[in-house]
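need a structure here:
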Amino acid sequence: MVASLSLPRIMRVGPGAADELGDVMTGLGLSRPLLVTDAFLVGTGAAERLTAALHKAGLHPRLFSDTVPDPTTDSLAPGLAALHEHRADSVIGFGGGSPMDSAKALALLGVRGGHMRDYKAPRVNLGPALPVIAVPTTAGSGSEATQVTVITDSATDEKMLCLGPAFQPVAAVVDVELTMSMPPRLTADTGIDALTHAVEAYVSRKANPFTDSLALAAIGTIGRQLRRAYADGSDARAREAMMLAATQAGIAFSNSSVALVHGMSRPIGAHFHVAHGLSNAMLFPAVTAFSVHAAPGRYADCARALGAAAGTDPEDVAAGKLVDALHGLCQDLEVPSPRAHGIDREAWTRLTPLMAEQALGSGSPANNPVVPTAGQIEELYARIYA
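Below is the predicted model:
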């Protein structure tokens, strides 16, 4: 099998890396970026500091801060207007997964036009698009290193997976200092998101030797560091390790694929406005238990990397220990069930068939070790509700 690989052309990784953003932009010959972020980072002053640094480097940025969690086609419209008004030659995604998803979508729409539904999977988008420079502030989505964006169709509530090199950032600036203010809930949710990326990349039907090594490295780091970062947000070593692991996991799944957890997670986010990492966490143990028998060797490798199983454990025993470890991790990180999160049972039950249809339609479940039927997905949704 020939693996088709795509990575950022430039990566600056380490404490203080954000200070080099102007140099990165100048080196790429770019001067008029649209800085896409959110109101929270404006409120903390982080967006203003980044804008000032870009001005100091001789660039001409414009700030767009009206992104929303789980961006929608409607939320892209004012950003697209700002992009054209500014005559932007590039887009900087500054924030968590939502600002970066928005930045990637705007970079494509700004050149190609049309509607995001024109670009959803299974279409592979080759471009053209404006250059995207990604500056993450959370250790989870890995979007700084992926050729993926996710946008919800405002008309249908479908969370659309959009793929291809057109969405690959040309540069990623990964600075752990930007993550130090993450609260515990966000630390937990984004950390489990990164772990899901790594495990699904490893067990995916599209896994390859390049992504395997990155996935296992990320799993090991997250197993050692996530609880530490959750318990003590000022633990700089744990934060830096989680930031690197999230990027590694992002590269892994972008060049392999995600699978059933992500396929089922997106509809939960679209219909019930649950943060992406949290909806992954709600699903992760149950979906792994459903899938583990089909690839016990691969899941056993994940368990050993996570520190949940010994090298002497038989494959099926080690794989079972992974399921137990995921239950334990979600308990330690206080991951709520959909019911505990406040989702109405009647609405959940009524929307389950549609969510199953949308999960299958995304294509991600086809990469799972067990390719589920719609009925099996509905059963999993029912199982995880409470």
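
okay, CA-based contacts and neighbour counts for the rest of this
OK.

Just list the residues touching the closest residue to Thr51 other than its chain neighbours, thanks.
Nearest non-adjacent residue to Thr51, counting by Cα to Cα, 6 or more residues apart in numbering: Pro61, 6.7 Å away. Shown in contact with Pro61 (Cα atoms under 8 Å, 6 or more residues apart in numbering): Ser31, Arg32, Pro33, Leu34, Leu35, Thr51, Leu54, His55.

Next one: Tyr385 from Glu357, what distance?
18 Å (Cα to Cα, to the nearest Å).

Ok, Thr44 next?
40 Å.

and these two? which has more neighbours close in?
Shown here are Thr44 and Glu357; by other Cα atoms under 10 Å, Glu357 has more neighbours (18 against 11).

I'd assumed Thr373 was in contact with that one.
No - assessed by Cα atoms under 8 Å, Glu357 is found out of contact with Thr373, at 9.6 Å.

ranges for the strands of the stretch 151-300 of the chain?
158-163, 171-174 (DSSP state E, counting those that start in this stretch).

Check which helices and strands the strand or helix carrying Val135 is in contact with.
Using DSSP states H and E, Val135 sits within strand 132-136. Strand 132-136 sits against strand 90-95, helix 97-112, strand 171-174, with contacts defined as 3 or more Cα pairs under 8 Å, 6 or more residues apart in numbering; DSSP states H and E.

burial measure for Asn98, as a count.
In this structure residue 98 is Ser, not Asn. Close neighbours of Ser98, defined as other Cα under 10 Å, add up to 27.

To check against the first, give me the structure of this:
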Amino acid sequence: MICRTILNETSYFGEGAITKIADEIKSRGLKKIMLVTDKDLLEFKVATKVCFVMDDADIAYEIYDKIKANPTIKNVTEGVEFCRDCRADAIVAVGGGSAIDTSKAVAVIIKNPEFADVRSLEGASPTKHKCLPIIAVSTTSGTAAEVTINYVITDEEKNRKFVCTDPHDIPVVAIIDPDMTASMPAKLCAATGMDALVHAIEGYITKGAWELTDMMHLKAIEIISRSLRGSVKGEPKGRADMALGQYIAGMGFSNVGLGIVHSMAHPLSAVYDTPHGVACAMLLTPVLKFNAEATGEKYRAVAKAMGVKKTKDMSIKEARKECIAAVEKLSADVGIPQKLSELGIKEKDIKFLAESAMADACTPGNPRDASLKEIENLYRSIL
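So this is what the prediction gives:
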């Protein structure tokens, strides 16, 4: 089997890492920046930290701040027009997956205009040219969009999300600065942190997993499991460790794919605007139970990485049970809702949700093949 690994070119880690943005822009000969973010990050003086860095370095930029929590085709179309109008030769994306995903789509279309309809990029995107340079600044410690080759866009007309996978979209520079996550609200911290855990666990058990990515995912599970509770409480060390843990998970899953946790989470966000991390966190336990028999000894390793003691002395059945219990405990401790009905999800929509999940690009990677009926039952198990 041939295993491909693609990573971004340059990453900076640690407090104050955003100061390196100016150096990267100037060393690459870039002249005009499109800063992509959302109004909240500007209002709460998070994205403005990046503005100050560029102001001090006398770098020209214009701000596009119309990003939505689940970015839409309209966001992308408007972003492309904005980028062309301001004649930007690079993008600095400040935010979580929404800002960075929108930036990827815009940057790809700018350099590959034949794909102006972003729907044409769904799946393994057949682009020929590397996207406009992106410097991605993560503010949520969850999506790892700054190091992945994936982005997800919402088609509001069809109530669906679609995944685009393209080596040409990966940011050239990733900035992982814990200072940028300091003001993140506890609920967002919990949701994005659990999303990172799902990335690590699904990436570890997916059909495409192999030794290099296993190493990344197990380390990510270890870091996230020990750090997320503290991060949700606002502890600086917890925030810093989560910034690293989610990045490591991203290096792994970007190269081997995910599974039906993500397939099932995507339509929940598209139909109900459910926060992606919350949807993933709620679905993780039932999907882990569904996949257990198809994962060999892997749940034992996950349990150990999550801090469960004496896993080597357990039967495989016990190890799987302890793995799932550790996931459930972490999810409960950080305040993730337990029932889909709490979020307004209705029984009448389950068939459509399941059909959307079956068509999702993440479904083939699941370690156990799932039928439409089985996915419907998974939704119902936590309704």
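
Could you report the TM-score for this superposition?
Aligned and superposed, the two chains score 0.96 in TM-score terms (TM-score structural alignment, normalised by the length of structure 2); 380 aligned residues with a Cα RMSD of 1.5 Å.

returning to what we had before: distance-wise, check the residue nearest to Thr51 of structure 1 relative to Pro71 of structure 1.
22 Å.

re earlier: closest to Gly14 of structure 1 out of the helices and strands packed on strand 132-136 of structure 1?
Closest to Gly14 of structure 1 of those is strand 171-174 (Cα to Cα; 6.3 Å).

residue range for that closest one in structure 2?
Aligned by TM-score structural alignment, strand 171-174 of structure 1 falls on residues 173-176 of structure 2.

what's the spacing between the matching stretch and its chain's center?
15 Å (Cα atoms, centre = their mean, to the nearest Å).

Please list the residues outside it that contact it.
8-14, 17-18, 134-138, 146-147, 243-244.

just the helices in the stretch 251-383 of structure 2 please.
260-272, 276-291, 298-305, 316-333, 350-358, 372-381 (DSSP state H, counting those that start in this stretch).

By how much does the second one deviate from structure 1 on average?
Superposed on structure 1, helix 276-291 of structure 2 shows a mean distance of 0.6 Å to its aligned residues (mean Cα distance after the TM-score superposition for structure 1).

what's that helix packed up against?
Right, helix 276-291 of structure 2 is packed against helix 186-205, helix 260-272, helix 316-333, helix 372-381 by 3+ Cα pairs under 8 Å, 6+ apart.

Flag every buried residue along the second one.
Residues of helix 260-272 of structure 2 classed as buried under the neighbour-count rule (16 or more other Cα atoms under 10 Å) are Ile260, Val261, His262, Ser263, Met264, Ala265, His266, Pro267, Leu268, Ser269, Ala270, Val271.

Which of those residues sits closest to Ala182 of structure 2?
For those, the nearest to Ala182 of structure 2 is Ser269 (25.6 Å; Cα to Cα).

quick one, what contacts the closest one?
Asn70, Lys161, Pro275, His276, Ala279.

could you check the distance from the nearest residue to the last one once chain neighbours are set aside over to Ile350 of structure 2?
Right, the one you point to is Ala279 of structure 2. Of all residues not flanking Ala279 of structure 2 in the chain, Ala265 sits nearest, at 5.1 Å (Cα to Cα, 6+ apart). As judged by Cα to Cα, Ala265 of structure 2 and Ile350 of structure 2 stand 12 Å apart.

ok, which stretches of the stretch 1-150 of structure 2 are strands?
Counting by DSSP E, counting those that start in this stretch, the strands of the stretch 1-150 of structure 2 are 10-13, 32-36, 60-64, 90-95, 123-124, 134-138, 150-155.

And those strands: which comes nearest His217 of structure 2?
Across the strands of the stretch 1-150 of structure 2, His217 of structure 2 has its closest neighbour in strand 150-155 (17.2 Å, Cα to Cα).
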